[in-house]
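Q: quick one: sequence plus predicted model below, questions after.
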Amino acid sequence: MTKIKNAFANGKAFIPFITCGDPSLTVSEQLVYAMEAAGADLIELGIPFSDPTAEGPVIQAANLRALHAGALTDAIFEMVARIRQKTQIPLVFMTYANVVYHYGTRRFLQKAADLGVDGLILADVPYEEKAEFAKVGQELGVELISMIAPTSHDRIKMIAQDAAGFVYCVSSLGVTGVRNTITTDINAMVQLVKHEQEIPCAVGFGISTPAQAREMAQQADGVIVGSAIVRLCEKYGQDCVKPVADYVRSMKDAIRDL
């Protein structure tokens, strides 16, 4: 069993997202340890990009803050090397194709593999363009995570057939951000995926409260939260570790008995 699949092996998975370098790489490293201690099962590490098209204003602003603070790809790799000396929690990079292209696709994925990064999410790469990343990733043991949106059934089936790691179910059309209500039929999306392949499905985009997390986790195998955590990083800056850990604990507790 891969480490990513293992993250879903003990009940519903809670998956927090942070933007590396916001407010600093030193704090980002501490956040990883604190979120794991608070119950996170897998952690998404955002590599900042100057034009993050899938992101709403909260994470866009975090990307710019991180870049201004010097959170370049090599510095993030160095942070992950330090993290891997202390924990083996599953880690997935989330970024954009240009970041990987600029670094060199094989070089990027080789470095990620060497550091024990388990997966990669490329928010702007559609299914039709994923082959070059997926092929190298598969060869090196870094799983390319597929995203599905509330679109046509045929498209979801197609994506699910060769998905790896877990399937990222986007709860709402549009960009990331906190939402008051989520009306998408997540259960139907998950069933379409599972009909093609028995692979974990985690829901993201818009989830911010324990009640929302519980509702979504009843329909899927895990819950992904980004903007609400990034907002805490913005609010508390260098002092964000405890507020984020408390938040992650409350979210994990909400789904623990499902």
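A: Looks like it arrived, so ask away. Numbers count the residues shown, from 1 in each chain.

Q: C-alpha from now on. contacts and neighbour counts both.
A: Noted.

Q: roughly how far does Glu139 sit from Gly177?
A: Using C-alpha to C-alpha, to the nearest Å, Glu139 is found at 34 Å from Gly177.

Q: another one to put next to it:
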Amino acid sequence: MSNTATTPSGQPLGISHRPSPTAAMFERLDNAGRPAFIGYLPYGFPDPEVSLKAFRTLVEHGVDAVEIGLPYSDPVMDGPVIQAASQIALNNGESINGVFRAVETVANAGGTPLIMSYWNLIYHYGVERFARDFENAGGAGLITPDLIPDEAGEWIEASDRHGLDRIFLVSPDSADERLEVVAKAARGFVYAASRMGVTGERNTLSSSPEQLVERTRRAGAGRVCVGIGVSTAEQAAKVGAYADGVIVGSALVHQLLDDSGRNALDEAEGLSRLAAKTDELVAGVAGAR
């Protein structure tokens, strides 16, 4: 369902020579002696305009890359906090057509814009069309939790044409052979899920993500970032000591929800809480090494 990948004259599009945007970010942070802090929020939550302010808040308070989530009606990997936020966004009319405003917002604020999306949304939008629009908005890379490299041929081609990073997931139960396949297909970094199951905040983290990072690097991955379950500055510092990046989602989304976990807070209160939590986590990441 993707658009034909040709120039106006009908010639096939070639491969972009644009350097990896996230690789440039990691190199800059290597010089600063710290890992990357990658923060997740769903686009359109609590509504499209406030979500743009939330993305800016993340960057202004020290997030290096923003993982912009595309809310989906069947979020098999998302825990209750992100599911609640995504449903609010869907109820308010969020659609993929507006997400490129969020990408532009993050890029203009000085952050590295990533999109995290279930593949069905990209497929129905049109793979080539998505890659083109994402690049034009200043996007860096796409995280695909339910797309494996073996089935990603169309996306691999489109991302090569538009110089976009490909971020695939691995988990503690991934076999060494699978890690090698992912490492070879990835561009930018590999997303290491700290545990099996859905996203969510956790009081403690096991040693399995550190082992997974080591295994993924041995499999050939240049950069490995860890997500799922990181929710405190202490946890961020622990993960940042061995990973190239620390990914936080539910703990940030949580700041924009009320005590029931089902409704969005008032805009001013929500953004204030988000800024404070970001500051806390940034301090943890900064002290990781």
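A: On my side now, so go ahead. Everything numeric here is computed off the predicted structure, so don't read it as measured data.

Q: TM-score for these two?
A: Once superposed, the chains reach a TM-score of 0.93 (TM-score structural alignment, normalised by the length of the first structure), with 257 aligned residues with a C-alpha RMSD of 1.6 Å.

Q: Glu139 and Gly177 of the first structure: which has the busier surroundings?
A: Between Glu139 of the first structure and Gly177, Gly177 has the larger neighbour count (other C-alpha atoms under 10 Å), namely 23 against 12.

Q: what's the matching residue for the more buried one over in the second structure?
A: Under the alignment (TM-score structural alignment), Gly177 of the first structure pairs with Gly200 of the second structure.

Q: Ser95 of the second structure corresponds to which position in the first structure?
A: So Ser95 of the second structure corresponds to Leu72, using TM-score structural alignment.

Q: then Ile38 of the second structure?
A: Ile38 of the second structure maps onto Ile15 in the first structure when the alignment is built from TM-score structural alignment.

Q: so that match sits in a helix?
A: No: counting by DSSP: H, G, I helix; E, B strand; the rest coil, Ile15 of the first structure falls outside a helix, being strand.

Q: surely Leu212 of the second structure meets Ser171?
A: Yes: applying C-alpha atoms under 8 Å, one finds Leu212 of the second structure in contact with Ser171, separated by 7.2 Å.

Q: more neighbours: which of these two?
A: Using other C-alpha under 10 Å, the more surrounded residue of Leu212 of the second structure and Ser171 is Leu212, with 25 against 21.

Q: what helix or strand is the more buried one on?
A: Element membership for Leu212 of the second structure (DSSP states H and E) is helix 208-218.

Q: just to revisit the earlier point, from Ile47 of the first structure, how far out is the match of Ser95 of the second structure?
A: 8 Å.

Q: so what corresponds to Asp253 of the first structure in the second structure?
A: Pairing criterion TM-score structural alignment: the partner of Asp253 of the first structure within the second structure is identified as Ala283.

Q: could you pull out the strands for the first structure?
A: Using DSSP state E, the strands of the first structure run over 13-19, 43-46, 91-95, 119-122, 143-144, 146-148, 167-170, 201-204, 222-225.

Q: among those, which is nearest Ala134 of the first structure?
A: Set against Ala134 of the first structure and scored by C-alpha to C-alpha, those come closest in strand 143-144, at 5.5 Å.

Q: can you check which part of the second structure the closest one sits on?
A: Aligned by TM-score structural alignment, strand 143-144 of the first structure falls on residues 165-166 of the second structure.

Q: give me the mean deviation of that stretch from the first structure.
A: With the two structures superposed, stretch 165-166 of the second structure lies on average 1.3 Å from its match in the first structure, counting by mean C-alpha distance after the TM-score superposition for the first structure.

Q: wait, doesn't Val32 of the first structure sit right on Glu44?
A: No: if you go by C-alpha under 8 Å, Val32 of the first structure and Glu44 don't touch, sitting 9.5 Å apart.

Q: which residues are common contacts for the two?
A: Counting by C-alpha atoms under 8 Å, 6 or more residues apart in numbering, Val32 of the first structure and Glu44 have no contacts in common.

Q: quick one: what's aligned to Glu128 of the first structure in the second structure?
A: With TM-score structural alignment defining the correspondence, Glu128 of the first structure maps onto Asp150 in the second structure.

Q: chain center to the lengthiest helix in the second structure: distance?
A: The longest helix of the second structure (DSSP state H) is helix 267-286. Relative to its chain's centre, helix 267-286 of the second structure lies at 18 Å (C-alpha atoms, centre = their mean, to the nearest Å).

Q: and if you look at stretch 251-258 of the first structure?
A: On C-alpha atoms, centre = their mean, the centre of stretch 251-258 of the first structure falls 18 Å from that of its chain.

Q: distance-wise, check Leu147 of the second structure relative to Gly138 of the second structure.
A: Separation of Leu147 of the second structure from Gly138 of the second structure (C-alpha to C-alpha) stands at 23 Å.

Q: OK, contacts around the match of Ile38 of the second structure?
A: Going by C-alpha under 8 Å, 6+ apart, Ile15 of the first structure touches Ala40, Asp41, Leu42, Ile43, Glu44, Gly222, Val223, Ile224, Val225.

Q: for it, which non-adjacent residue is closest in space?
A: Spatial nearest neighbour of Ile15 of the first structure, excluding adjacent residues (C-alpha to C-alpha, 6 or more residues apart in numbering): Ile224 at 4.6 Å.

Q: any idea what that neighbour aligns with in the second structure?
A: Here Ile224 of the first structure is matched to Ile247 in the second structure, going by TM-score structural alignment.

Q: one more: Val117 of the first structure?
A: Alignment note (TM-score structural alignment): Val117 of the first structure maps to Gly139 of the second structure.

Q: contacts only, for its match.
A: By C-alpha under 8 Å, 6+ apart, Gly139 of the second structure lies in contact with Val103, Glu104, Ala107, Thr112, Pro113, Leu114, Ile115, Leu164.

Q: quick one: the helices in the first structure?
A: Going by DSSP H, the first structure shows helices at 3-7, 25-37, 57-68, 73-84, 97-103, 105-114, 131-140, 153-161, 186-196, 210-217, 227-236, 241-255.

Q: report the angle between the third one and helix 25-37.
A: This points to helix 57-68 of the first structure. Here the directions of helix 57-68 of the first structure and helix 25-37 differ by 130 degrees (axes from the mean of the first three to the mean of the last three C-alpha atoms, to 10 degrees).

Q: next, name the residue at the spatial heart of the first structure.
A: The centre of the first structure sits closest to Glu44, judged by C-alpha atoms, centre = their mean, with a distance of 3.6 Å.

Q: please tell me how far that one sits from Asp257 of the first structure.
A: Separation of Glu44 of the first structure from Asp257 of the first structure (C-alpha to C-alpha): 23 Å.

Q: ok, how many other residues are close to the residue nearest to Ile15 of the first structure?
A: Around Ile224 of the first structure there are 26 other residues, counting by other C-alpha under 10 Å.
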